[in-house]
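Colleague: with the sequence up front, the predicted model follows.
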Amino acid sequence: MQPLIKTIPFSIKLADSFFTRLKGLMFKKEQLVEEGLWIIPCNSIHMCFMHFEIDAVFLSNKGEIVKVVERLKPWRFVKPIKDAYSVIELPAGSISQLGLKQGDILSL
């Protein structure tokens, strides 16, 4: 079975510098709405100083989804994910809403 190629119909900001990767979504007060943050490189995340849940989609360097984490709550951690090169942080519920699954390919 071939992997499905999927797109995310949200505005995705890129965090690829030391500062933008470090800050991520920390201290943001309002929940994400049809937007996300793509952190490159990144194979683990923390939810310290977060005020809302998110969904996290970990990608290989070829854009394949290697892990999905739904409704990650504030003050939780995701340990390093083998083969993950980057992560996209999305509004809670997006993984289910968009039908994203491990093995799918994201076109960004």
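Modeller: All right, it came through fine.

Colleague: from here on, just use CA atoms for contacts and neighbour counts.
Modeller: OK.

Colleague: which element follows the strand or helix carrying A56 toward the C-terminus?
Modeller: Using DSSP states H and E, A56 sits within strand 54-59. Once the chain leaves strand 54-59, the next helix or strand it forms, by DSSP H and E, is strand 65-72.

Colleague: against that first model, consider the following:
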Amino acid sequence: MEITRNGTAPIADEGVKRIGDLYRIEADLRGFDPQARLAVRQARSTPLVADMQAWLVHHRARVATKSPLGEALAYIAKYWDGLKLFLTDGRIEIDNTQTLIA
């Protein structure tokens, strides 16, 4: 993430860590059928995403809107509903990287 490359950015670092936690759960789910993936996501990922949403709201209220970090937080907020869609269906991937590669 560019924001973290230009120096110390604890808020950005924390956001990247939170996203990394979700990706580690997804790595554990490789090969699971959709129903099992959904069950694990509901148990493990949903609480993390709820915490991340509270984190996002908290920091958006405190970071300058036009700063690089403020713009990154606004981007996440704008697409929040789509970003958490993977929590509702075990067939949906956490991201669309494979779709973009194909």
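Modeller: It's in. These numbers come from a predicted model, not from an experiment.

Colleague: TM-score for this pair?
Modeller: Scored by TM-score structural alignment, normalised by the length of the second structure, the superposition of the two chains gives a TM-score of 0.28; 51 aligned residues with a CA RMSD of 4.5 Å.

Colleague: thinking again about what came up before, what angle separates the strand holding A56 of the first structure from strand 65-72?
Modeller: 170 degrees (axes from the mean of the first three to the mean of the last three CA atoms, to 10 degrees).

Colleague: so is R37 of the second structure in a helix, a strand, or just coil?
Modeller: helix (DSSP: H, G, I helix; E, B strand; the rest coil).

Colleague: okay, helices next: where are they in the second structure?
Modeller: In the second structure, the segments counted as helices under DSSP state H are 2-5, 10-28, 34-40, 46-60, 68-78, 80-83, 97-101.

Colleague: got a markdown table for those, with mean neighbour count too?
Modeller: Rendered in a markdown table, the data for those read as follows (neighbours: other CA atoms under 10 Å):
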| stretch | mean neighbour count |
| --- | --- |
| helix 2-5 | 12 |
| helix 10-28 | 14 |
| helix 34-40 | 17 |
| helix 46-60 | 15 |
| helix 68-78 | 16 |
| helix 80-83 | 12 |
| helix 97-101 | 8 |
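
Colleague: which residue sits closest to E70 of the first structure, ignoring its sequence neighbours?
Modeller: Using CA to CA, 6 or more residues apart in numbering and skipping the chain neighbours, the partner closest in space to E70 of the first structure is D55 (4.5 Å).

Colleague: what about the one you found, neighbour count?
Modeller: Neighbour count for D55 of the first structure, taken as other CA atoms under 10 Å: 20.
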